[in-house]
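Asker: Sharing a sequence plus its predicted fold:
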Amino acid sequence: MEENYQQDFIFGVDLDGVCADFYDGIRPLAAEWLGVDLETLTKEVSYGLPEWGIDKTPGGYLDFHKFAVTQRDLFKELKPINGCPQTLRRLSKAGIRIRIITHRLYIRYFHKQATSQTIDWLDKHGIPYWDLCFMQHKTHVGANIYIEDSEKHILEYQEAGSEVIIFTNSTNKDLIGLRAESWSDVETLVLEKYNAWSNSLKISK
């Protein structure tokens, strides 16, 4: 029997900066790439990491990112953000469909490493998911509610009328919207939306 996906409550989950501690993980690699002391690289960064000066090096951020993924297994070695795996396991057990939506395939010819490292990382940390979507235009992927840290994608979700939780970090601190400071906050917000959705289904029957 074909599964009725339309009866699922779907939580669209970004990876870098939301599940995986991207900025903390990439910082020592940036110090290595630049040949500088780690403490000279601020933790208060904005999108593209201009504070670290990578954009001014030959090849810019793209060459650095290629090095991090292909030579240092970046996506496999990142640490999960505190509470993320445990929260997603609880949400999944509660009946919520976890849909991973990430834009990790923006460097040509290195898709195999990015996808395999991503799958290995999710499995290693016991993160449940039914769907794994590598998408540049994240609004093309449906969900009842999303979580995101990138200013660009947050604004795209908001402009599309989608409900998105802003997972707070230094790259999005000035944005207005529904916010979570931790995965404990995420769990509370998502369960509230899920319970309201479940109740609306019961009323409609």
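Answerer: Noted; the coordinates are in hand.
Asker: contacts and neighbour counts: CA atoms only from here.
Answerer: Noted.
Asker: for the chain, which strand is longest?
Answerer: strand 96-102 (DSSP state E).
Asker: which other helices and strands contact it?
Answerer: strand 9-13, strand 131-134 (3 or more Cα pairs under 8 Å, 6 or more residues apart in numbering; DSSP states H and E).
Asker: A further structure is provided below for comparison with the first:
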Amino acid sequence: MDRKVLDVDLDGVCADYTRAMADWLIRQGRLPAGRYPVPTTYEMTEADGWPFPDAADWLAAHTAAETDRLYARMPVIQGAPEALRELDRAGVDIRIVTHRLFVPGHHRLVVADTAQWLDDHDIPYRSLCFTGLKDSMHADLHLDDAPDIIMALRAAGEPTCVFDQPYNHDAPGLRIRRWDKEGVETLLRLLGV
């Protein structure tokens, strides 16, 4: 059987990076308890309510959070595991494609925590790829939330669906709003399954 390949991003699509980072900042005393800023731009340094005056401060906080097992503890985006299992049963090869290896010296921890998180949430996948060059990977369909990645994939002629987030409302084209029956049906339709 010829299975279709769906490239799926993790952070902002399956894993709630925003919530995980806010939880970590609350534990560090950098955000008040219960305060969860809603990013209106992809870069947290630009979004209202985040305690990062610049990109260097965000990177320092992210690096510390990574060391504190950020990727192993992230909340799952509601419905993602169930939807991905349904797609797998329908004959879709799920390839996880994430750009998490950007902090030197943390690669082993990040890869292990990512694999642990996927196993803990029973998310099926055939391949696990760590790359920032997602537009160099061919797939029948890509699902991502990052506006710059979406634009790069489309510029490369790769079929791309947007996973809806407050910071990507300006990204044109097809999107799914959540991991529900309608979202799964949309992805299956786009894949021709």
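Answerer: That came through, no problem. Quantities reported herein were computed from a predicted structural model and do not represent experimental measurements.
Asker: Could you report the TM-score for this superposition?
Answerer: TM-score of the superposed chains, computed with TM-score structural alignment, normalised by the length of structure 2, equals 0.90; 189 aligned residues with a Cα RMSD of 1.9 Å.
Asker: The longest strand of structure 1 maps to which residues in structure 2?
Answerer: Alignment note (TM-score structural alignment): strand 96-102 of structure 1 is matched to residues 92-98 of structure 2.
Asker: Show me what that stretch is in contact with.
Answerer: 3-11, 84, 88, 124-132, 134, 193 (Cα atoms under 8 Å, 6 or more residues apart in numbering).
Asker: Could you report the neighbour count for the counterpart of His125 of structure 1 in structure 2?
Answerer: Aligned by TM-score structural alignment, His125 of structure 1 pairs with His121 of structure 2. His121 of structure 2: 13 surrounding residues under other Cα atoms under 10 Å.
Asker: Now for Ile166 of structure 1: which residues touch it?
Answerer: Per Cα under 8 Å, 6+ apart, neighbours of Ile166 of structure 1: 147-149, 154, 172, 177-180.
Asker: just checking, it is part of a strand?
Answerer: Yes: counting by DSSP: H, G, I helix; E, B strand; the rest coil, Ile166 of structure 1 is located in a strand.
Asker: Could you report the separation of it from Ile119 of structure 1?
Answerer: Distance of Ile166 of structure 1 to Ile119 of structure 1, computed by Cα to Cα, to the nearest Å: 24 Å.
Asker: Ok, Asp16 of structure 1 next?
Answerer: Asp16 of structure 1 is 14 Å from Ile119 of structure 1, by Cα to Cα.
Asker: that older thread, ok, so what distance separates the closest residue to the match of His125 of structure 1 other than its chain neighbours from Arg178 of structure 2?
Answerer: Spatial nearest neighbour of His121 of structure 2, excluding adjacent residues (Cα to Cα, 6 or more residues apart in numbering): Pro81 at 6.4 Å. Separation of Pro81 of structure 2 from Arg178 of structure 2 (Cα to Cα): 12 Å.
Asker: just Asp113 of structure 2 next, same as before
Answerer: Counting by Cα to Cα, the separation of Asp113 of structure 2 from Arg178 of structure 2 is 24 Å.
Asker: and Ala60 of structure 2, what pairs with it in structure 1?
Answerer: Match for Ala60 of structure 2 (TM-score structural alignment): Asp63.
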